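Undergrad: Structure for the following, please:
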Amino acid sequence: MKNGKWIDISQPVHDNMAHWPEDIPFSYELSFTKKQTESVNIGRMTTSLHTGTHVDAPFHFLDNGEKMIDLDINHFIGPCLVADVTSLKTITREALENLHIYGAERLLLKTLTVSSPNIFPKSVPCLTVDAVDFLKESDIKLLGVDVPSVDPLDSKELLIHHQLYKHQINILENVKLDHIKPGKYELAALPLPLEEGDGSPVRAAIRVPD
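TA: Model prediction:
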């Protein structure tokens, strides 16, 4: 991989992409065609803010939490570490200690050997609360995962979401990392400035630092 070349780690966005079973699926249609307007095609989309590659705002799980426009965009740009944890079903403090993540600032966890963006998983690997505490101790400001949630898919308490929020660590979900080798990169994963948003779609990319 050449230095400076940005590599897309976003899930492709289309009508058949996976979504939370009871949530709104993504759909795209042309509202007006070039033939109708005599100048341009104009499309529109309908989607949950938590379909595909996206950022969670604290308002997603806290009624008084910050919304997308309140988040510091600097947390979504900068150095990051891609770490391979594909052998783990539970990501513990000890597992993170072995990754030597201090100084990474942003951590992307590769939990899948093969990404299947069109299939919603039955279960996902998750961090322990103690592991999240270690992220704070390591000065991590953003955690990214290649699955739909940092918590178990059937969780109502969302303990990991809340613990990440407690430590002011932003959440990036559904990145695509099966084609990425572990190592140090730069990340760009800017969410939209949605004034009322509990989440936002993201076009995420990484590159090898110069």
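Undergrad: going forward, measure contacts between C-alpha atoms and count neighbours the same way
TA: OK.
Undergrad: Scan this protein for its longest strand.
TA: Criterion DSSP state E: the longest strand present in the chain is strand 77-84.
Undergrad: One more, so I can put them side by side:
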Amino acid sequence: MFVDLSVLLNEETPVYPGDPQTHITPAGLLHKDGYKDHYVCIGTHVGTHMDAPSHMLENGKNLNDFPLERFSGRGVLIEVNESFNIEEVKSAAVQKGDVVLFNTELSARYQEDVYFTDYPAMSEEIAQFLIEKEVGIVGVDTCSVDNIDGFPIHKLLLQNEVLIIENLTNLKILRGKNFRVHAFPVKLAIDGAPVRAVAELI
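TA: Just a heads-up that it's a prediction; the model follows:
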């Protein structure tokens, strides 16, 4: 069984403040051209998406520089109440290569402005702990792992080639479950891309 962890991507999909809106324009009409086709203009960090190191680092890797194995791994769910808690993270038995997902339940407010202005962020202590554990991916159901200027958590994780997924959803379904996460981005030689993130229950 698979659980869809991605939000729907369309012209109404909210975007991070300052990012470009999504535009979907017909490029082929069935009654006129005999087929349907669309021109899709999106930002690389819209909807459920993955950040590559080049998102924040001058000489960082692009998504296409990583082997496919890096986009899949054992899933670990960590609950976040009002803030990220290092003790919760330490007790989660995180292992090398894991995909660590943080559930704040804020995805329920994805269509509201507050989703982008009032959310908990990861601490440097937690980020450093996950780096030392050599996790593969960190995922959140919020718009960012940072909520202060300068994006220090992004930079810390990405400098160590820990990939980041933001704007996840449906994480509460994974409570008490064993699962693997698969999140394959489009093969683009750039700083990020939307992903169809899914959890495979095992």
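Undergrad: TM-score for these two?
TA: Superposed pair, TM-score by TM-score structural alignment, normalised by the length of structure 2: 0.90. Supporting alignment: 199 aligned residues with a C-alpha RMSD of 1.8 Å.
Undergrad: ok, back up a step: what range in structure 2 matches the longest strand of structure 1?
TA: The alignment of strand 77-84 of structure 1 onto structure 2 (TM-score structural alignment) covers residues 72-79.
Undergrad: distance from that stretch to structure 1 after superposition?
TA: Once fitted to structure 1, stretch 72-79 of structure 2 is off its aligned match by 1.6 Å on average (mean C-alpha distance after the TM-score superposition for structure 1).
Undergrad: Which residues does that stretch contact?
TA: Outside stretch 72-79 of structure 2, the residues that touch it by C-alpha atoms under 8 Å, 6 or more residues apart in numbering are 88-89, 92, 94, 97-104, 136, 171, 174-175, 178-184, 199.
Undergrad: Apply 6 Å and report the result again.
TA: With contact meaning C-alpha atoms under 6 Å, 6 or more residues apart in numbering, stretch 72-79 of structure 2 is reached by Asp98, Val99, Val100, Leu101, Phe102, Asn103, Phe179, Arg180, Val181, His182.
Undergrad: Most widely separated two among those residues?
TA: Asn103 and His182 (17.0 Å; C-alpha to C-alpha).
Undergrad: And the helices in structure 1?
TA: 34-37, 93-97, 129-137, 159-166 (DSSP state H).
Undergrad: From Thr117 of structure 2, how far out is the residue positioned nearest the centre of structure 2?
TA: In structure 2, the residue lying closest to the centroid (C-alpha atoms, centre = their mean) is Ile165, at 1.6 Å. Noted for Ile165 of structure 2: a distance of 18 Å to Thr117 of structure 2, by C-alpha to C-alpha, to the nearest Å.
Undergrad: Now for structure 2: which strand has the highest residue count?
TA: Structure 2, longest strand under DSSP E: strand 192-201.
Undergrad: now it: which residue numbers in structure 1?
TA: Counting by TM-score structural alignment, strand 192-201 of structure 2 corresponds to 199-208 in structure 1.
Undergrad: what does that stretch contact?
TA: Counting by C-alpha under 6 Å, 6+ apart, 3-10, 49, 53-57, 185-192 sit against stretch 199-208 of structure 1.
Undergrad: For the buried ones among the residues you listed, write the corresponding PyMOL selection.
TA: Restricted to buried positions by 16 or more other C-alpha atoms under 10 Å, the PyMOL selection for the contacts of stretch 199-208 of structure 1 reads:
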select buried, resi 6+8+9+10+49+53+54+55+56+57+185+186+187+188+189+190+191+192
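Undergrad: Look up how far Asp149 of structure 2 lies from the residue lying closest to Leu157 of structure 2 once chain neighbours are set aside.
TA: Distances taken as C-alpha to C-alpha, 6 or more residues apart in numbering put Ala127 closest to Leu157 of structure 2, at 6.5 Å, once the chain neighbours are dropped. From Ala127 of structure 2 across to Asp149 of structure 2, the span is 17 Å (C-alpha to C-alpha).
Undergrad: Likewise for Phe71 of structure 2?
TA: 28 Å.
Undergrad: Between those two, point out the one with more neighbours.
TA: Phe71 (21 against 6; other C-alpha atoms under 10 Å).
Undergrad: before we move on, the earlier item: with mean neighbour count and distance to His19 of structure 1 added, can I get the helices of structure 1 in JSON lines?
TA: Formatted as JSON lines, the helices of structure 1 follow (neighbours: other C-alpha atoms under 10 Å; distance: least, C-alpha to C-alpha, whole Å):
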{"stretch": "helix 34-37", "mean neighbour count": "10", "distance to His19 of structure 1": "31"}
{"stretch": "helix 93-97", "mean neighbour count": "15", "distance to His19 of structure 1": "29"}
{"stretch": "helix 129-137", "mean neighbour count": "18", "distance to His19 of structure 1": "26"}
{"stretch": "helix 159-166", "mean neighbour count": "18", "distance to His19 of structure 1": "19"}
